[in-house]
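Enquirer: What shape does this take:
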Amino acid sequence: MGRYTFNLPDIGEGIAEAEIVEWHVKLGDMVEEDQQIADMMTDKATVEMEAPATGKIVEMAGEAGDTVSIGSMLVVIETEGEVEDDGHGSAERVDDQPADREGVAEAADAGPGMDVATVAAEDPGVQDNQVDTPRTEVSPKDGASIPAKEADGAPAKGGDDRHTPSDSAKPAERILASPAVRKRAEELGVDLADVKHQGEHVRHGDLDAYLNYGGAQGYRPAGASAKREDEAIKVIGMRRKIAQNMAASKRAIPHFTYVEELDVTALEDLRADLNKTRGAKPKLTVLPLLIVAIAKTIPDFPMINARYDDEGGVVTRHGAIHLGMAAQTDKGLTVPVIRNAQDRNVWQLASEIDRLANAARDGSIKADELQGATLTLTSLGPLGGIATTPVINKPEVAIIGPNKIVERPAFVDGVLEARKLMNLSISCDHRVVDGWDAASFVQALKKLVETPVLLFAD
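Expert: Purely as a prediction, here's the structure:
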């Protein structure tokens, strides 16, 4: 029998450690070679770790949310035979358990699902040392606590017939409740027999409903949802990265947000016409058209497409537009990057948006597709609201947020018409971008959007 120590390999990007996002195994599990055992996160990319050998998991580095240094032990696998070192771990031979320790080994193999009481039930010799703690019940008549076995008419363990209650003292019905609920009811002078409850036990929520509605308990208003228990969720993985990045952005960057209303009636008409003749091309949303407008506007406002190095005190105005596209996934917000957006037409942009969004949602997106953005576009689609104040993706200096398109009456050359309107938000780093610059950029963008033929003019 051997033991293989699998150390966390160098998974690129020049990182020193990775976070355990999720374990797919637990102590005592048998695993096959190449079976997925854990998900590890670096920056915003998640990497799957696979078992290097077949055997039993006997040691693990930590729990979800812990960090593991590159080269440190991730898991130890107990194998049947010798294991060849693959460069990411070390193998050693381990003698079998001595005969006089077989009982201890069997108890250890029982795993976390077997407790002392279970072992005792299988070994009569252990039962003599158990302490029998009788379950406590409450009489609905007077609230007095009596041992459960006494309530059944049988003497409690360790007692005799003198302590057995008479038949007249037996409760007509047992009321199940936790000690905390019983104590609270006693302090409030409430008879638990009068409290309606939906489950087998009277809970704090049932007691609250009884108190809130004067004891009448007609007792939850129609349509009201039941009270839920508090839930503690550990902030790990992508959610932790999002929290860290957003907090760093708000601490370091003095944000300001500028909002302007755009008339997108003509743009929407153009989009509808393009979709009618698209053939095998992807269906256009407003985003590819908006990206073309941004790409045509940026050359006159290079301070918008920039990154700010706080420590070096250097602002780099980028010639290429590597546009980050904020995408919502089940694990949180990711920002895939459209490389060289200025060189793509609307159909190419639509295809790349679909590809990156799908890759972000199914977890197949690559680490380098999440890095290097020079400007970010964030959209909530139909949930866009009236206006947003998006948070800048540090070290970028601006983020653009189109909002929901709504149809409203508006005056056009003195005539009231139904128009499709959309608010556009831009948040900027005030250390790099002045308010005049941001407003001028949006006004130039507005001209292109409201006269969409200019999007295709040289």
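
Enquirer: alpha carbons only for contacts and neighbour counts from here, please
Expert: Will do.

Enquirer: So Gly363 versus Val442, what's the distance?
Expert: 34 Å (CA to CA, to the nearest Å).

Enquirer: Same question for Ala121.
Expert: From Ala121 to Val442 the distance is 75 Å (CA to CA).

Enquirer: can you check Leu424 too?
Expert: For Leu424, the distance to Val442 - CA to CA - is 8 Å.

Enquirer: what sits in contact with each of these two?
Expert: Common neighbours of Leu424 and Val442, using CA atoms under 8 Å, 6 or more residues apart in numbering, are Glu260.

Enquirer: So Ala121 and Val442 - more neighbours on which side?
Expert: When neighbours are counted by other CA atoms under 10 Å, Ala121 and Val442 differ, and Val442 comes out ahead with 21 against 11.

Enquirer: one more, for comparison:
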Amino acid sequence: MPQVLEFKLPDLGEGLTEAEIVRWLVEVGDVVAIDQPVVEVETAKAMVEVPCPYGGVVTARFGEEGAELPVGAPLLTVAVGSQEPVTGQGPASGSSSGSRAATATEPASGSDSASGNVLVGYGTGAPAARRRRVRPEAFTATATATALAPAPATPPATAPVPAAEEAPGPVAVISPLVRKLARQHGLDLRLVAGSGRDGLILRTDVESAIRVAEEEQIVTVAPSTPPVAASASRATGERIPLRGVRGAVADKLARSRREIPDATCWVDADATELMAARAAMNKAGGSAAAPKVSVLALLARICTAALARFPELNSTVDTEAREIVRLAEVHLGFAAQTERGLVVPVVRDAHSRNVESVGAEIARLTEVARTGKLTPADLTGGTFTLNNYGVFGVDGSTPIINHPEAAMLGVGRIVPKPWVHQGELAVRQVVQLSLTFDHRVCDGGTAGGFLRYVADCVEQPAVLLRTL
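Expert: Predicted structure coming up:
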């Protein structure tokens, strides 16, 4: 007898608690293999293809494309051991790149029916506690049938109505986050028209209803609570939810400013010799198809050399233990602007790489970032960040530390400026370097020494040869 197994949204790592469904890769009735990607989701850090640990026939999908689900919420159910595909329709819709098969391959039974090898914090080696035996004709999504039942007739808009969680009867909403949002604003979900399939209420529907209610200065609330008028002083401009990448960046920067007593020092440096050295390296590369050495790669290598001399800045602070933790490896983050917002990919073990290796990894991660395919692993674990804001045509800035790191080096644009060189006024390629550091891990002398060493390597690249 086939078993219907429920696959929940697994832990995606790094404290991520929710994800938005971007694209379903399978439909109800499709045959899936163990570890086959079934859905593409977007977290606050990256786009992730989620593999299913079971092999069998998809019997139900939970959530529309665009819906946000918390970790642990059901994603889909799979009939393990089924010989025939399912013809019923599940509760969710959307375009799919998967194809509907005419017959199903038989997945292995017992411990072989699951991979036990999914994402962080999720294993399937042992039998699932929620497994249940059902009749083959019951493979359609009975678990969510009530969630999609027609809503009762809409009561008069002027009459007070119960809050969403108190309203009798089913409501066409799946996401717990949508229910929570409605509850926080005292919104009765029975009054919301869903734009999803079969009237499914999406988060965008709730947000739109909240905006309309605020504009009318009336929010529907429970009978025990008097109507709440919208604040007359509240701004009425366009409202953009702080979620996804933008929300994650906002939370991290705000936490950095709350917890880290940061300070910034800066210096102008003559980068003429560095640019000449780069040109010589690229010329020595021979073939025009050979990868070019970038300025960012050179600065990254300078940073790793500087951190070897000033390890205090490659550390983090354990606030609970009141300890500074100096880190042995340098995992160098670099800021990259993408269509999805600012991201900071991490070059692993940058301290053990030469300029070419660092440059190749930066180029690879930059390309992956542009396509939106960075994984959470690509974006976490950094110990020091390099921020080249000169690409935006600005000279200087005061970087905000990428929590929980201890420092960030900012680099402005390299431009011709008047400069005293060897006792005479000349036009030189000048760059401003700024270092923001956690004053708990070191004092200004250490930070100044680090920045001065970086500037010396920029002005005289031969200085760097001593540490290679």
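
Enquirer: From start to finish, how long is stretch 67-83 of the first structure in a straight line?
Expert: 27 Å.

Enquirer: Now do the SS call for Val39 of the second structure.
Expert: strand (DSSP: H, G, I helix; E, B strand; the rest coil).

Enquirer: same question, Ile302 of the second structure
Expert: helix.

Enquirer: Also Leu307 of the second structure?
Expert: Per three-state DSSP, Leu307 of the second structure ends up helix.

Enquirer: What lines up with it in the first structure?
Expert: The equivalent of Leu307 of the second structure in the first structure is Ile298 (alignment by TM-score structural alignment).

Enquirer: Isn't that match up against Ile304?
Expert: Yes - using CA atoms under 8 Å, Ile298 of the first structure makes contact with Ile304 at a distance of 7.1 Å.

Enquirer: which of those two has more neighbours?
Expert: Taking other CA under 10 Å, Ile298 of the first structure and Ile304 do not tie; Ile304 has more neighbours (25 against 19).

Enquirer: Could you check how far the nearest residue to that one once chain neighbours are set aside is from Arg431 of the first structure?
Expert: Nearest residue to Ile304 of the first structure, sequence neighbours excluded (CA to CA, 6 or more residues apart in numbering): Ala398, at 5.9 Å. Per CA to CA, Ala398 of the first structure is found 11 Å from Arg431 of the first structure.

Enquirer: who has more neighbours, those two?
Expert: Ala398 (30 against 11).

Enquirer: So which bit of the first structure is the lengthiest strand in the second structure matched to?
Expert: Taking DSSP state E as the criterion, the second structure has its longest strand at strand 424-438. Aligned by TM-score structural alignment, strand 424-438 of the second structure corresponds to residues 415-429 of the first structure.

Enquirer: before we move on, back to that, which residues does the residue nearest to Ile304 of the first structure contact?
Expert: 304-306, 375-376, 392, 426-429.

Enquirer: ok, now which ones touch Ile338 of the first structure?
Expert: 322-325, 352-353, 369.

Enquirer: okay, the angle between the helix or strand following the longest strand of the second structure and strand 424-438?
Expert: Using DSSP states H and E, the next helix or strand after strand 424-438 of the second structure towards the C-terminus is helix 444-459. With axes from the mean of the first three to the mean of the last three CA atoms, to 10 degrees applied, the angle from helix 444-459 of the second structure to strand 424-438 works out at 140 degrees.

Enquirer: just checking, what packs against helix 444-459 of the second structure?
Expert: strand 262-270, helix 272-284, helix 295-309, strand 424-438 (3 or more CA pairs under 8 Å, 6 or more residues apart in numbering; DSSP states H and E).

Enquirer: looking at the ones you listed, which is closest to Ser357 of the second structure?
Expert: helix 295-309 (8.7 Å; CA to CA).
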